[in-house]
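# what follows is a protein structure lacking sequence information:
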């Protein structure tokens, strides 16, 4: 099929195998974030992204099966939301593009949500996982009680990824409301909405709001990482789900977090929602 077709045959068992690979110790991944990495645009001007999974930004290590893609979209200024289009499968990433060319003066916001995956994790890996996501005390206390009873860690996780693409030339921001940042995306399990005017530059402050099912999510730790340093900057969302964090360097950045909580209607099980927001901070002028 051509690049205009999003659906492409894949075996459903491959998705399960991927999850097992990532969380059961056969690959060095525990928090296993998935994110968009911008690639060169097409000759027609469509934005292109590598959508892959890795243990630590910016290195993508494992691809994402197309069948795992539950929903996706891109929106530029004055445009309606359009689903992303399949381009290619690569060993470490699924390559997707915007459905329409993006003017050089326009920014773009894109997102994807994956189907939920159930998994069991061994006790040793759980400890690493909880450290990687800076798990809240209530989560650690519940896990300690479950572990004392001999209960294995059973989790169903859903992943959401978002990317803000700067304009190639000065121009309008993508889908920008009066506050200066892109709009929230209705229907996402988790969403990170940038409230700072874009593009960000080195020395600016990133202001963002975390939403769960469209409502502000308070008290969740979020980490900001760059592709220039292995060290991250942690912040916890306030009562309105907001954080403010300095962006010290001109670099590619990833804001990441995991909302891990008891599963509704499933005693002793867990539900988690992963979120990543990728963006580039430009040099000071």
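Thanks, I have the structure now. Note that the coordinates shown come from a computational prediction; the quantities given were computed from them, not determined experimentally.

# make it CA atoms for all contacts and neighbour counts henceforth
Noted.

# which residues in the stretch 151-285 of the chain form strands?
Taking DSSP state E, counting those that start in this stretch as the test, the strands found in the stretch 151-285 of the chain are 153-165, 190-194, 205-212, 215-216, 221-226, 229-236, 242-246, 251-262, 270-281.

# now for the second one, which elements pack on it?
Which is strand 190-194. Strand 190-194 sits against strand 153-165, strand 205-212, strand 270-281, with contacts defined as 3 or more C-alpha pairs under 8 Å, 6 or more residues apart in numbering; DSSP states H and E.

# nearest to residue 15, out of those?
Closest approach to residue 15 among the helices and strands packed on strand 190-194 (C-alpha to C-alpha): strand 153-165, 12.5 Å.

# relative to strand 190-194, how tilted is that closest one?
In terms of direction (axes from the mean of the first three to the mean of the last three C-alpha atoms, to 10 degrees), strand 153-165 departs from strand 190-194 by 30 degrees.

# helices or strands up against strand 153-165?
So strand 153-165, by 3+ C-alpha pairs under 8 Å, 6+ apart, packs with strand 33-39, strand 108-114, strand 117-121, strand 190-194, strand 270-281.

# and the angle for it with strand 33-39?
Using the same axes, to 10 degrees, the direction of strand 153-165 lies 20 degrees away from that of strand 33-39.

# can you give me the angle strand 153-165 makes with strand 108-114?
160 degrees.

# show me which residues of strand 153-165 are buried.
Within strand 153-165, the residues that count as buried by 16 or more other C-alpha atoms under 10 Å are 153-165.

# cool, and stretch 18-28?
Across stretch 18-28, burial judged by 16+ other C-alpha under 10 Å covers 18-20, 22-24, 27.

# does residue 126 belong to a helix or a strand, and which?
helix 123-132 (DSSP states H and E).

# how far away from the center of its chain is that helix?
Taking the mean of its C-alpha atoms, helix 123-132 sits 20 Å from the chain's own mean (C-alpha atoms, centre = their mean, to the nearest Å).

# let me see the residues that make contact with that helix.
23-25, 30-31, 140, 147, 152-153 (C-alpha atoms under 8 Å, 6 or more residues apart in numbering).

# quick one, that helix and strand 221-226 angle?
80 degrees.

# the inter-axis angle of the next helix or strand after helix 123-132 versus strand 270-281?
Using DSSP H and E, the helix or strand that directly follows helix 123-132 along the chain is helix 137-148. With the same axes, to 10 degrees defining the directions, helix 137-148 sits at 140 degrees from strand 270-281.

# structure B:
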């Protein structure tokens, strides 16, 4: 069932789990989902009621799911995983056209879609978030063709790609949230979906993107993030 967020997208009590940057906060014994405007400064911890699933792999690439309840803010794992993917529940967001255009502008959605939103009478969007600890190995146990993911390839382990529906996403705007810079550093993926980093972070950073498509009179979007550790 899709949860509905009405017009107060940026200030409602429920919206912080949907509206801001969201990333996995992985500890030695448990993990949380942190949300904030400026990575890594979290403003809120996403509770279990907003989470659809958390899937992880151990060092042997065996998959396990993390359990949570509606009151959870940390998710305890049996052993520290090699990687995890957390998916938040889908929401139906209703905004004014000007708010919808601002939302898209902040994630560098195409100008054609932004102009279309501005010229519309209302804005409705099905929206969910996916957060990763690390890029996913293509065809590995956490790889999912039905969602957008930051992935790596066996023959190119040093590069990061954006894939969806089993195919690379070209010209996809990707933002780098690096605490040492005051602004988001934006670039676009190339024809193979490869991410071009404008700088190589020397401390923990966040890579993020918003994948959006028209769906009749509505829009369908997925926010995607992954933690980048320094080389």
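The structure has been received and is ready for your questions. These numbers were taken from a predicted model, which means no experiment stands behind them.

# could you get me the TM-score between them?
Here the superposed chains carry a TM-score of 0.81, computed using TM-score structural alignment, normalised by the length of structure 2; 227 aligned residues with a C-alpha RMSD of 3.3 Å.

# out of the helices and strands packed on strand 190-194 of structure 1, flag the one nearest residue 251 of structure 1.
Of all these, strand 270-281 sits nearest to residue 251 of structure 1, with 5.4 Å by C-alpha to C-alpha.

# that closest one maps to which residues in structure 2?
With TM-score structural alignment applied, strand 270-281 of structure 1 matches the range 219-230 in structure 2.

# any idea how far that stretch is from the middle of the chain?
Mean-position distance between stretch 219-230 of structure 2 and its chain equals 3 Å (C-alpha atoms, centre = their mean).

# can you check stretch 30-40 of structure 1 too?
How far stretch 30-40 of structure 1 lies from its chain's middle: 7 Å, per C-alpha atoms, centre = their mean.

# what does it contact?
If you take C-alpha under 8 Å, 6+ apart as the criterion, stretch 30-40 of structure 1 is touched by 22-23, 47-57, 125, 128-129, 132-133, 159-163, 165, 256, 274-278.

# sorry, back to before: ok, average deviation of the helix holding residue 126 of structure 1 from structure 2?
Once fitted to structure 2, helix 123-132 of structure 1 is off its aligned match by 2.5 Å on average (mean C-alpha distance after the TM-score superposition for structure 1).

# may I see the buried residues of that helix?
For helix 123-132 of structure 1, by 16+ other C-alpha under 10 Å, it's 125-126, 129-130, 132.

# can you tell me how far the alignment partner in structure 1 of residue 74 of structure 2 is from residue 32 of structure 1?
In structure 1, residue 74 of structure 2 lines up with residue 95, judged by TM-score structural alignment. The spacing between residue 95 of structure 1 and residue 32 of structure 1, counted by C-alpha to C-alpha, to the nearest Å, is 18 Å.

# can you check residue 280 of structure 1 too?
21 Å.

# one more: residue 182 of structure 1?
To residue 32 of structure 1, residue 182 of structure 1 is 26 Å away according to C-alpha to C-alpha.

# again with residue 186 of structure 1
Distance from residue 186 of structure 1 to residue 32 of structure 1, counting by C-alpha to C-alpha: 25 Å.

# looking at those two, which is more packed in?
Between residue 186 of structure 1 and residue 32, counted using other C-alpha atoms under 10 Å, the more crowded position is residue 32 (24 against 11).

# residue in structure 2 paired with the more buried one?
In structure 2, the residue paired with residue 32 of structure 1 is residue 20, using TM-score structural alignment.

# residue 137 of structure 2 contacts residue 156, correct?
No - taking C-alpha atoms under 8 Å as the definition, residue 137 of structure 2 is not a contact partner of residue 156, at 10.5 Å.

# number of nearby residues for the alignment partner in structure 2 of residue 59 of structure 1?
Matched by TM-score structural alignment, residue 59 of structure 1 corresponds to residue 41 in structure 2. By other C-alpha under 10 Å, the residues close to residue 41 of structure 2 number 11.

# gap between residue 41 of structure 2 and residue 35 of structure 2?
Per C-alpha to C-alpha, residue 41 of structure 2 is found 8 Å from residue 35 of structure 2.

# same check, this time on residue 213 of structure 2
As judged by C-alpha to C-alpha, residue 213 of structure 2 and residue 35 of structure 2 stand 24 Å apart.

# the two: which has the busier surroundings?
residue 35 (24 against 13).

# tell me the SS of the more buried one?
When classified by DSSP: H, G, I helix; E, B strand; the rest coil, residue 35 of structure 2 comes out as strand.

# which one in structure 2 is aligned with residue 193 of structure 1?
Residue pairing (TM-score structural alignment): residue 193 of structure 1 is matched to residue 151 of structure 2.

# so who does that match touch?
Each residue near residue 151 of structure 2 by C-alpha under 8 Å, 6+ apart is listed here: 135-138, 160-163.

# do you know how far it is from residue 29 of structure 2?
Residue 151 of structure 2 is 25 Å from residue 29 of structure 2, by C-alpha to C-alpha.

# coming back round to it: among the contacts of helix 123-132 of structure 1, which pair sits farthest apart?
Spatial extent of these (C-alpha to C-alpha) is set by the pair 25 and 140 at 20.8 Å.

# looking at the helices and strands packed on strand 153-165 of structure 1, which is closest to residue 14 of structure 1?
Going by C-alpha to C-alpha, the one of those nearest residue 14 of structure 1 is strand 117-121, 11.6 Å.

# where does that closest one end up in structure 2?
The alignment of strand 117-121 of structure 1 onto structure 2 (TM-score structural alignment) spans residues 91-95.

# residue contacts, residue 55 of structure 1?
Applying C-alpha under 8 Å, 6+ apart, the residues near residue 55 of structure 1 are 28-33, 61.

# show the buried residues in those residues.
Buried members of the contacts of residue 55 of structure 1, counted by 16+ other C-alpha under 10 Å: 29-33, 61.

# in TSV: those residues, plus distance to residue 270 of structure 1.
Formatted as TSV, those follow (distance: C-alpha to C-alpha, whole Å):
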residue	distance to residue 270 of structure 1
29	19
30	16
31	15
32	17
33	18
61	25
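
# still on that earlier bit, right, and the strands of the stretch 151-285 of structure 1 - which one's nearest residue 13 of structure 1?
The closest of these to residue 13 of structure 1 is strand 153-165. By C-alpha to C-alpha, the value is 16.0 Å.

# just the angle between the closest one and strand 251-262, please?
150 degrees.

# how close does the aligned partner of residue 166 of structure 2 in structure 1 get to residue 117 of structure 1?
Aligning on TM-score structural alignment places residue 166 of structure 2 opposite residue 214 in structure 1. To residue 117 of structure 1, residue 214 of structure 1 is 22 Å away according to C-alpha to C-alpha.
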